[in-house]
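Participant: Predicted coordinates and the sequence they were generated for:
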Amino acid sequence: MKLNQSSKWIQYSLIAVIYAITLPQVFAQDAGTRVAAVNVEKVFNESNMAKASQTKLQNEFMKRQNEIRDSAQKIQSAAEKLDRDSAVMSEADRVRRQRELADQDRDLQRKQREYTEELNQRNFEERAKIAEKANQALKQIAEQRKIDVIIQDPAYANPKVDVTDDVIKALNSLK
């Protein structure tokens, strides 16, 4: 019985010695890993490509946005007029105008939803284009600087490992 226990202790001791020898080598290999960080929102907000994309979307959707705003003002004016005139209107006229206003309001809400959905879709598409170009720039930066890992939006990154400005410069140099 004692012989069996002592052989187990010898096995455990050998395993501990093997770990003690190999573990520092594993950590020594990791010590050479080069890490960088990038702030994605800064790239999406400050690059020329992102600014041009934002201007493009504003121009593309401005007319519809103005139409929706004008329709909302007309409905509000009509509702205020109905409130003022309802005392002197016949019941049938008042009900008819309330229904018309409700229909106009539903139509306006539908247009607003469609507008928002289309704007979000186009914004997503434009951001995807920027992300594709930014990823290409990140890959080039990583290859040039021999960076092993680039972390997107870390909670904290030392400024010396932050490559965000370099990505923005690379995007700005694209035509």
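Facilitator: Cool, got the structure.
Participant: Only C-alpha atoms from now on, for both contacts and neighbour counts.
Facilitator: OK.
Participant: and the most centrally placed residue in the chain, what element?
Facilitator: The centre of the chain sits closest to residue 41, judged by Cα atoms, centre = their mean, with a distance of 7.0 Å. Using DSSP states H and E, residue 41 maps to helix 40-46.
Participant: hmm, who's touching that helix?
Facilitator: Contacts of helix 40-46 with the rest of the structure, by Cα atoms under 8 Å, 6 or more residues apart in numbering, involve 50-51, 127, 130, 134, 152-153, 164-165, 167-168.
Participant: try this one side by side with the last:
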Amino acid sequence: MKYLSRQCWLGLAMVVLTLSAQAQAEEFRVGFVNTDRIFREANTAKAAQAKLEQEFAKRDKELADQGNALKAASDKFEREAPTLSESQRVARQKQLVEQDRDFQRKRREFQEDLNSRKNEELQQVLERANKVVKQVAETEKYDVILQEAVYINPKHDITDKVIKALNGGGK
């Protein structure tokens, strides 16, 4: 009886060692995706950027025009200041300060709105890219895909495959 249990123990050990060797023989696949490149090169990201530029072009031009008008008014004030009376100079300075404050407020609001919309658009691009990354990972049997790394061997970079799939070339 003792001999049989010892034989079972040895058999179990052999099975465990065999399974362990098989597990080590299986390749652990790691991939890497450069999200910055996706945001620069994928057609969906380029389309999002174009959409934002179109959406904010009018406000951007209005701000640029207002900034140019403010600069022109400030330059004119600098030229005319020596010939103005004290009360005229103070009134024009106050007017320029108010115009500048309004301009700075509008510029801040514009930047906040632009950043908010940009984040929304990039989030949509990222969600679509992540779906494609998952598809590539499942199709090519990757165990893990990283998006951030201090160093990555270029042989593990699957960014081109993801961009190609996002652009419709790898479906």
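Facilitator: Yep, that arrived. Please read these numbers as outputs of a predicted model, since none were measured by experiment.
Participant: Tell me which residue of structure 2 lines up with residue 115 of structure 1.
Facilitator: Here residue 115 of structure 1 is matched to residue 110 in structure 2, going by TM-score structural alignment.
Participant: Its match falls within a strand, correct?
Facilitator: No: using DSSP: H, G, I helix; E, B strand; the rest coil, the assignment for residue 110 of structure 2 is helix, not a strand.
Participant: so how far is residue 120 of structure 2 from it?
Facilitator: In this view, residue 110 of structure 2 and residue 120 of structure 2 are 15 Å apart by Cα to Cα, to the nearest Å.
Participant: can you give me the helices in structure 2?
Facilitator: For structure 2, helices defined by DSSP state H occupy the ranges 2-25, 35-41, 43-80, 86-139, 159-166.
Participant: For these, give me CSV that also has distance to residue 152 of structure 2.
Facilitator: As requested, the helices of structure 2 are exported to CSV (distance: least, Cα to Cα, whole Å):
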stretch, distance to residue 152 of structure 2
helix 2-25, 22
helix 35-41, 14
helix 43-80, 24
helix 86-139, 17
helix 159-166, 12
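Participant: highest average neighbour count across the ones you listed?
Facilitator: helix 159-166 (a mean of 20; mean count of other Cα atoms under 10 Å).
Participant: can you list contacts of that helix?
Facilitator: Everything outside helix 159-166 of structure 2 that qualifies as a contact, by Cα under 8 Å, 6+ apart, is 32-35, 37-38, 41-44, 128-129, 132-133, 136, 170-171.
Participant: and if we set it to 10 Å?
Facilitator: Helix 159-166 of structure 2 is contacted from outside by 31-45, 125, 128-137, 147, 167-171, using Cα atoms under 10 Å, 6 or more residues apart in numbering.
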